[in-house]
Structure formats: structure tokens, C-alpha cells
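Enquirer: Sequence first, predicted model second:
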Amino acid sequence: METINHVYFIGVVAVALIIDLALGEPPRVIHPTHWAGVIASWIDARIPRGSPLVERLAGAATALLLPTLFSSLTAIILSLVKLFLGNVAWMLASAYVLKLSFSIRDMERHAKPVIFKVAEGDIIGARIHVSRIVGRDVSGLDAPLILSATVESTSESIVDGFCAPVFFFALAGVPGAMFYRVVNTLDSTVGYKDDVHLNVGWASARLDDALNFIPARLSPPFIALASKLSGADWRNCLRVALRDHHETESPNSGWPMAAMAGALGVRLEKRGKHVLGAEYNFPRLEDALLSVKIMRLSCILFYFALTPLSLLLGFTAQGYLESLSLTLISLLR
């Protein structure tokens, strides 16, 4: 029976990746992280301002309880699916929820239109598209800086859009991946350093940094391997990652971004913030397109590299959480 269950868990791994590469993201209305963001915004609007301590405590409670709620609901729903519908339905449901925690195709879908608009000479259109994947002011960006922003966002997404949720899936199954994704959503919703969110979003931002710490540092070797397979410079990828990772304000995003800068031999710059690969020229169109290819390949390599760990730890953790869910449900009946 244990062998059969492991086969189903391997099915979860395979089907989730197939769903992402073939179909991409579902409509927002049925995406749990969309609703996590809606709930986070609702809570944020109701947290009383004026006391930094109260703001931090409320923000910390939200940062811990909301991800726990979503991961617990994930375990409960999947345990009920297995109980009433069987292993195949459980495998498909688990794969679908796992896919919701990461995305490769969606990043491609956002990055390539920017590159194509630059290729057409449509800078206004390129700014519109790049504004959807970066948080900076894009109104004054020229073509080189637009391509730089695109490569930066593409490389950063390797960690927070893929490697981190997959890492926590390997440790704690699908509920672990969902926990990470909701934390990351909270960081995107309230983890800002403006006057309104400086204290409220502090815990979400710090927790997101902590959860990304290991995945970010695991990413350069996979970017290097993907670079070698794609014809880019894998040695320079590692060299620049080690040299320039600390240049970014974030303690984590510099690792994949500097690795990509080295692999492509390009300069990545956010004016007034950071420069990675300072000795190189800005990305060309072909560099930006290659970054998308490297992103996709490095994610797939990471995914399958962590499959043994997911079978060892993630499978066991998810089974335990689902059993615990059924026990709690039986006690409440």
C-alpha cells in the first residue's frame, strides 16, 4: 500500500507540472491566493493605526494565522477527497492545488510581450507590459532599462514564483507549498515600507525573507546548469552570483538576478537601487528571450531534483497532516 501511495504522490509531482506548462493560471476567482490577497487587504484596512506596537502585533498575527488557515484548509479538503473519492481523485486534486502555488508559464506569458513590444519599437506598450511584472516607476524607462527590468523579474521569479513553493512542497507536501504561497501573497499585499504598511507589513516581509532564504541560495547552481544546457556562460553565472548577490536591497533576490546577469553577460540595473554585472552592457532582445528559456529550464531541473526529497519528507508530512485533519473532523462530529 505504501508503494502504491508513493506512485500516486509521484503522479502529483508530474501532473502539477503538466498542468502549469500546458494550461497556466486558472481564473482569479477560483485561485486561492487571490482570495488570500483579498482577505489580507480586508484585514489591513481594519487594523487600527497610530500605535506601532499594535500595528506590528496585528500584522504578525495575520502573517502567521492566514497562511496557517489556508494550509490547514488544504489538508482538510485533500483528506476528504481521498476519503470519499479515492486515490486518483486525491492525486488530481493535490496536483491542481500544488500547481496553484507555482508558475512557469505565467511568467513567460508576462515577459514575452514586453520583449516583443521592444522589438517592435513600441516603448509605450513595453512600459505598460513591464509595469505588470515590476513594482518600480516605469514611466521614464528606455528600451535597455525595460529589458533589464524584464530579465530581473524573470530571474527573481525563479525563486519566489517556483523554487520556494516547490522547496516547501518537498518538506511538507501540498499544505507546505500553500503556506509559502500565502506568505508570499501577504508580502506582496502589505509588505511595503511606506508609512501605512511599515509596521503592519513588517512580519509578513520578514517571514517571506526567511522562507526564501534557502531556496534563493539553492537557485544559482540550477541557473548555471540551465545556462550550460542553453549555451550561456555557466561559470560566469556562478562567479557573478557570488560577487554581486549582496547588491540588491532584498537579502534573497540578488542571488537569482546576479546569477542570470552572469550567465547572460549583461548589466541589470534598477536606477538608484542596484547594479548587477556592472562591467557588461544592458540586455539585448536575444538576451531577454534567453533569460526566459533559462528560467523555464532551471525551474524544471529544480523540480525534479527535489522530487526524491518530496517523496521522503513531503509525502510523509502531507499524510500526517491529512490524518490529523480527519481526526479533528471526527472529534467535531
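Expert: Alright, I've got the coordinates.
Enquirer: rest of the way, CA atoms for contacts and neighbours
Expert: Will do.
Enquirer: any idea which helix is longest in the protein?
Expert: Secondary structure of the chain per DSSP state H: the longest helix is helix 52-85.
Enquirer: List the buried residues in that helix.
Expert: Neighbour counts using 16 or more other Cα atoms under 10 Å place 55-56, 58-60, 62-64, 66-68, 70-72, 74-82 of helix 52-85 among the buried residues.
Enquirer: Could you do stretch 106-121 as well?
Expert: Within stretch 106-121, the residues scored as buried using 16+ other Cα under 10 Å are Met107, Glu108, His110, Ala111, Lys112, Pro113, Val114, Ile115, Lys117, Val118.
Enquirer: Check it against this one:
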Amino acid sequence: MDNSTIVFFVPVIAFVLDYFLGDPKGLPHPVRFLGKALEIYENWVKSTSLSPKIMGAVGVIGFAIVIWGVLKLLVSIPYLGILIALYLAYSGLALGCLLKDCRKVAGLLDSGKFEEAREGLAHLVSRDVSTLDDSEMRKVLAETASENLNDAFVAPFFFLVVTGPAGMWVYKAVSTMDSMWGYKNEEYKDFGYFAAKADDVLAFIPARITAMMMMAAGRIMKLNWRDAWDNLLKDASKTESPNAGWPMSCAAWLLGASMGGRAVYFGEEKEKPVLGPEGEVWSDLRIKRLLGLLGFTGVLCAILLYIYFSLVWIA
């Protein structure tokens, strides 16, 4: 299968399947196999006396090379390769799943089913949500929804149209390593160092594309795009991550509600920088508008990235 087939057909079909169906159900998801392989590698490194920092870097580079080589080989198989490429692309996108999960939690909050909403939210975030009230849960939901628009959809789709399914899954592998190993605690600060840095590098351009597309979508939807434009650069630079602040601060200013503040991770309290207008809370209406914004941004981003890189390939 040549590159033109991947560029012109696979991304479009994968996007439509993901947006309307969400994650493929009843089929083996590549990220499960990836997670298991990373767990085996981590446990092996821990059982040796090798340098965690060096072996963390070896793991990132090694998995990237193997994934690239194996997937390039698989998608090159005549006829069958097209189906493999399509499944890899479809399973690597998560916009539909993100919106579905966030809408479910939002609906539970709107219905006053706070404990069920708390349980659903706990599956979406790594922080402790056990003591949050309904207003705080909405804020956390807004934070994770806006941040994950890039991680779950824009960045994977970007690499899909630029490099094909193989490059997309190299990005997904690095992102998964960062999720599993990229903690700044005693256990992972060395082992996960390279994974966290690699994820920062790979997500750098997509995060900024996400914010710009969100800004464009917000203007079309007549949200507070002037406030977002005036404050995006200032607020985006506040976060520890060089990328997370871009979609989060853009969403906060577009919807006119704040993000950040006190959070508890693994028993440790952390004061996160405040993004957006201080003191403004996330109401149910703002959450509904945010999820509408994220869905529209995803569609807009997919269309523009697809058209741009298709034209690049043609040229």
C-alpha cells in the first residue's frame, strides 16, 4: 500500500468511525498490548541493577523503533495492509470516547448523582476526587476534557496524516509511556524522565494547533474569543507542562471560567496555577458549551489537517 492510499482514505474513515462509534468494542485494542509490554519491560528493569534513567531512555527509543518497523511492515501487506492501517488509525483516535465519557459524567452531575459522577470522573483523571463537591468536579471535568482533546485526538490525528499509522502509534506509545512512567516522584523521576521529555517534544506542535483551532471554533460559536486571544500566551506559560496549558487556558477563557488551584495527587497536595478568569465557576451550561466546543474543534481540526497535508502530499 502506498502513501497516497493512507493519506486520502484511511484518516477520513478512521475519523468518522471514531467520532460516531467511539473505541472499537469487542476487538483487541492495541493500547492494551502496548501497556502490557511496557509493564513487562518496567518490571524487568526494576529487577536489575541497571540505571533507571538510561533504561527509561532505552525503552522509549527501543519501543519506538520496533513499533515503527513492525507497523510499516504490516501496512505494506497487499490488500490486507489497508484493513490493518484502517484499524490502527481508528483505534488510535479517541475523540468520540472522550466526548462520550465526559458527557456521561456531566449528565450524572446535572442529575444530582454525585457519587456516580465521582466514580466516573475518577476513571478519567489521576488526581484524588473523593472530597470534591459538584462545582469542583465540574472544574476537574473541564480541565481533563480540554487537556485531553490534544492527547486523545489532535496529536494522534496530526501524526496519522503526517506519517501514517506507524508514526501515529509511535506517538501513542510515547504518550502511554508518559502516562505510566512520567511522574515526578521517587519511583519514576529517573525512569520516566526521557518518556516525559519525549512526549513534551512530540506534542509541542499539536498542542498549539489544538489551541488555535479551539480559538477559531470559539469565534464561530460566538464565545469569549477576544479574552482568549488576549490571555492565551500569558496563561499557557503558567503550567508545568509546556503543552497542557494551551488547550486548557484557551478553553477557560473562551467559556469564562477558571481552572487550576488545589489538587491532590497520590496523597500529596499541589497548588496548580490558575488559568482563566479567577473566581468564575463551571456551571452545567458552561460544561455543555465546552463539550460542544471540543467536538466542533475536533471536526474543524480534522478537516483542516486532512486538507493541508493531502495538498502537501499531492505537491
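Expert: Cool, got the structure. Everything quoted here is computed from the prediction, not taken from an experiment.
Enquirer: Work out the TM-score between the chains.
Expert: Remark: TM-score between the superposed chains equals 0.90 [TM-score structural alignment, normalised by the length of the second structure]; 307 aligned residues with a Cα RMSD of 2.3 Å.
Enquirer: distance of Asn236 of the first structure from Arg49 of the first structure?
Expert: Counting by Cα to Cα, to the nearest Å, the gap from Asn236 of the first structure to Arg49 of the first structure is 48 Å.
Enquirer: How about Thr248 of the first structure?
Expert: To Arg49 of the first structure, Thr248 of the first structure is 30 Å away according to Cα to Cα.
Enquirer: quick one: what's aligned to Val129 of the second structure in the first structure?
Expert: Aligned by TM-score structural alignment, Val129 of the second structure pairs with Val138 of the first structure.
Enquirer: which residues does its match contact?
Expert: With Cα atoms under 8 Å, 6 or more residues apart in numbering as the criterion, the residues that contact Val138 of the first structure are Arg127, Val130, Ser131, Ile146.
Enquirer: Report the secondary structure state of it.
Expert: coil (DSSP: H, G, I helix; E, B strand; the rest coil).
Enquirer: Helices along the stretch 151-300 of the second structure, start to end?
Expert: Using DSSP state H, counting those that start in this stretch, the helices of the stretch 151-300 of the second structure run over 155-163, 165-181, 193-202, 204-220, 225-236, 245-255, 284-314.
Enquirer: Average offset of the last one relative to the first structure?
Expert: So the one you mean is helix 284-314 of the second structure. Following superposition, helix 284-314 of the second structure is found to deviate from the first structure by 2.1 Å on average (mean Cα distance after the TM-score superposition for the first structure).
Enquirer: With the second one instead?
Expert: Its aligned residues in the first structure lie a mean 0.9 Å from helix 165-181 of the second structure after superposition (mean Cα distance after the TM-score superposition for the first structure).
Enquirer: Show me which positions of that helix end up buried.
Expert: Across helix 165-181 of the second structure, burial judged by 16+ other Cα under 10 Å covers 165-178, 180-181.
Enquirer: ok, now the longest one?
Expert: Residues 286-302, 305-306, 309-310 are the ones in helix 284-314 of the second structure that count as buried (16+ other Cα under 10 Å).
Enquirer: what helices or strands is it leaning on?
Expert: In terms of contacts (3 or more Cα pairs under 8 Å, 6 or more residues apart in numbering; DSSP states H and E), helix 284-314 of the second structure is packed against helix 3-8, helix 10-21, helix 95-110, helix 134-149, helix 155-163, helix 204-220, helix 245-255.
Enquirer: contacting residues around the alignment partner in the first structure of Leu223 of the second structure?
Expert: Alignment note (TM-score structural alignment): Leu223 of the second structure maps to Ala232 of the first structure. By Cα under 8 Å, 6+ apart, the contact list for Ala232 of the first structure reads Ala263, Leu264.
Enquirer: what's the spacing between the closest residue to Gly81 of the second structure other than its chain neighbours and Thr239 of the second structure?
Expert: Leaving aside its chain neighbours, Gly81 of the second structure sits nearest to Val75 (3.9 Å; criterion: Cα to Cα, 6 or more residues apart in numbering). Separation of Val75 of the second structure from Thr239 of the second structure (Cα to Cα): 38 Å.
Enquirer: likewise Tyr183 of the second structure?
Expert: For Tyr183 of the second structure, the distance to Thr239 of the second structure - Cα to Cα - is 15 Å.
Enquirer: got it, and Thr5 of the second structure?
Expert: Distance from Thr5 of the second structure to Thr239 of the second structure, by Cα to Cα: 39 Å.
Enquirer: repeat for Val312 of the second structure
Expert: For Val312 of the second structure relative to Thr239 of the second structure (Cα to Cα), the value is 34 Å.
Enquirer: just Trp282 of the second structure next, same as before
Expert: The gap separating Trp282 of the second structure from Thr239 of the second structure is 20 Å, by Cα to Cα.
Enquirer: What residues does the residue in the first structure that Tyr188 of the second structure lines up against make contact with?
Expert: Using TM-score structural alignment, the equivalent of Tyr188 of the second structure in the first structure is His197. Applying Cα under 8 Å, 6+ apart to His197 of the first structure gives the contacts Val190, Gly191.
Enquirer: And Leu255 of the second structure, by the same measure?
Expert: Contacts of Leu255 of the second structure (Cα under 8 Å, 6+ apart): Leu223, Asn224, Arg286, Arg289, Leu290.
Enquirer: and these as CSV, adding distance to Glu147 of the second structure?
Expert: Shown next, in CSV, are these (distance: Cα to Cα, whole Å):
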residue, distance to Glu147 of the second structure
Leu223, 19
Asn224, 19
Arg286, 16
Arg289, 16
Leu290, 12
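Enquirer: Identify the residue nearest the geometric centre of the first structure.
Expert: The residue lying closest to the centre of the first structure (Cα atoms, centre = their mean) is Gly161, at 2.0 Å.
Enquirer: Is it correct that it is in contact with Lys99?
Expert: No. Look at Gly161 of the first structure against Lys99 with Cα atoms under 8 Å: they stay out of range, at 10.9 Å.
Enquirer: Just give me the neighbour total for the equivalent of Thr163 of the second structure over in the first structure.
Expert: With TM-score structural alignment as the criterion, Thr163 of the second structure lines up with Ala172 in the first structure. Using other Cα atoms under 10 Å, Ala172 of the first structure has 23 neighbouring residues.
Enquirer: for Ile123 of the first structure, same thing?
Expert: Other residues within reach of Ile123 of the first structure, judged by other Cα under 10 Å, total 17.
Enquirer: what's the matching residue for it over in the second structure?
Expert: So Ile123 of the first structure corresponds to Phe114, using TM-score structural alignment.
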